[in-house]
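>>> Next comes the sequence, and after it the predicted model I'd like to discuss.
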Amino acid sequence: MKLLRSTIHPDITTLDNKTIKQRLATRAIVQCDDEILLLFTERYHDYSLPGGGLDEGEDQVQGMIRELEEETGALNIRDIEPFGCYEEFRPWYKNDIDVIHMLSYCFICQVDKQLGETRYESHEINNGMRPVWINIHEAIAHNENTIAQSPKKGMSIERETFLLKLLAG
């Protein structure tokens, strides 16, 4: 899969002598007409692509399908094609790890417009996550405003906004 971008979070000045853990993740890109299926997260006040971490030994496509179903209730997932990989190095503050090396494998696919039931994890519920169909340009403008003005923004908003802009052309 082609590398779309590689970034190092500004809080990381060097990778030398750091404990680095790799995390593999997937992201689903689902567009229908002039809308894209995204997750709105109240805690961070942002829009993001559905997706998340792969389980140990899990196939990328199967992980993307699992995450898409869990987070959006997507039905009839089909026509799956690779889009690209986003690589990032971010600070991490758990389990004696200094830096998380995240590889997000992005796939384009189609789903039925009508969504089914979601199956959120407790932290997703606590963060106020919900699936929405939205115009991609509205989502980009919203995220850019959050980047510029909100102290609540999470570390993934730059990745998500980059990917949305890439998709919007």
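On my side now, so go ahead. Residues are numbered from 1 along each chain as shown.
>>> Going by C-alpha atoms from here, please, whenever you check contacts or count neighbours.
Will do.
>>> Spell out the residue ranges of the helices in this structure.
Listed from the start of the chain, the chain has helices (DSSP state H) covering 60-72, 122-126, 136-149, 157-168.
>>> Buried deepest among these, which one?
Comparing those by mean neighbour count (mean count of other CA atoms under 10 Å), helix 60-72 comes out on top with a mean of 21.
>>> Just put the helices of the chain in a markdown table and tack on distance to R43.
Listed next are the helices of the chain as a markdown table, based on distance: least, CA to CA, whole Å:
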| stretch | distance to R43 |
| --- | --- |
| helix 60-72 | 16 |
| helix 122-126 | 8 |
| helix 136-149 | 12 |
| helix 157-168 | 12 |
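>>> Next one for the comparison:
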Amino acid sequence: MRLLFEMDKHDYDECTHSFSRPSARSIIIRDGKVAMIHSMKYDYYKFPGGGIEQGEDPAEAMIRETREETGLVVIPETVKEYGLVHRIQKSDSDPTEVFIQDNYYYLCDAEETVVSQHLDGYESKEDYQLEFVDPYAAIEKNSRDIHGPYNPMMFQREAKVLNMLIAEGHLGSRQDDQ
């Protein structure tokens, strides 16, 4: 899978150990809008997806996580690799730990019918809602305000991926909307 970009804070020289948590995320586009999770509690957008379980294929994790978080059922034969974002920084919770995350993004389609979500505890508390959102609106919302306890790198990552999708013609430009 191609490397889209790296996010490296270079702030971990004093760390003594590392923690790696790879994730997989879906990019589902309909009518120039992209499927995203809207956290109603903290008012931010993120691509559907989450952690890859031990021994799980990243594409399978993306399909599972997308269904759990959004209720969208990904059509497996439409899944195409988009790219990887490599993130590395000192952990927010342990100053002796390096946090490493490879985020695998996949372009795909989903069935029209949306099934019920299966949210875990924190996702329910944040009141995750599926929205097909204008990419510029998502970028703008994530760049304003503080969105709860989350590291700003998550919002920067999502904005950068959205901007790449726009630049590569997967999503329309502002001029297309006028």
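The structure has been received and is ready for your questions. What you see is a predicted model; the values in this text were computed from it and never measured.
>>> Kindly provide the TM-score of these chains.
The TM-score (TM-score structural alignment, normalised by the length of structure 1) is 0.87; 164 aligned residues with a CA RMSD of 2.1 Å.
>>> How about the contacts made by the spatially most central residue of structure 1?
In structure 1, the centroid-proximal residue (CA atoms, centre = their mean) is L49; its distance is 4.4 Å. For L49 of structure 1, the contact set (CA atoms under 8 Å, 6 or more residues apart in numbering) comprises 27-29, 37-39, 160.
>>> can you rerun that using 10 Å?
L49 of structure 1 makes contact with 26-30, 36-40, 68, 71, 106, 131, 159-161, 163-164, according to CA atoms under 10 Å, 6 or more residues apart in numbering.
>>> where exactly do the strands run in structure 1?
3-8, 20-32, 35-41, 46-48, 51-53, 78-91, 99-110, 129-135 (DSSP state E).
>>> Of those, give the one that comes closest to E117 of structure 1.
With CA to CA as the measure, strand 129-135 is the member of the strands of structure 1 nearest E117 of structure 1 (10.3 Å).
>>> before we move on, the earlier item: between the strands of structure 1, which one is closest to Q149 of structure 1.
Among the strands of structure 1, if distance is taken as CA to CA, the winner is strand 46-48, at 11.9 Å.
>>> Could you tell me which residues within stretch 75-93 of structure 2 count as buried?
Of the residues in stretch 75-93 of structure 2, those buried by neighbour count under the rule 16 or more other CA atoms under 10 Å are 79, 82-91.
>>> Quick check: the two most widely separated of those?
V79 and K90 (32.6 Å).
>>> For E140 of structure 2, give me its contacts.
When contacts are counted by CA under 10 Å, 6+ apart, E140 of structure 2 is found next to 44-45, 159.
>>> swap in A24 of structure 2?
By CA under 10 Å, 6+ apart, the contact set of A24 of structure 2 is 47-52, 57-66, 84, 102-106.
>>> Need the counterpart of it in structure 1.
Using TM-score structural alignment to pair residues, one finds that A24 of structure 2 aligns to T26 in structure 1.
>>> so who does the residue nearest to its match when sequence neighbours are not counted touch?
Nearest in space to T26 of structure 1, with sequence neighbours left out and distances taken as CA to CA, 6 or more residues apart in numbering, is Y105 at 4.6 Å. Shown in contact with Y105 of structure 1 (CA under 10 Å, 6+ apart): 1-4, 24-28, 51-54, 60-61, 64, 82-87.
>>> got it, and Q149 of structure 1?
By CA under 10 Å, 6+ apart, the neighbours of Q149 of structure 1 are N143.
>>> What of L3 of structure 2?
82-86, 102-104.
>>> re the thing from before, turn the contacts of E140 of structure 2 into a markdown table, including distance to P95 of structure 2.
Written out in a markdown table, the entries for those read as follows (distance: CA to CA, whole Å):
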| residue | distance to P95 of structure 2 |
| --- | --- |
| Y44 | 26 |
| Y45 | 27 |
| A159 | 27 |
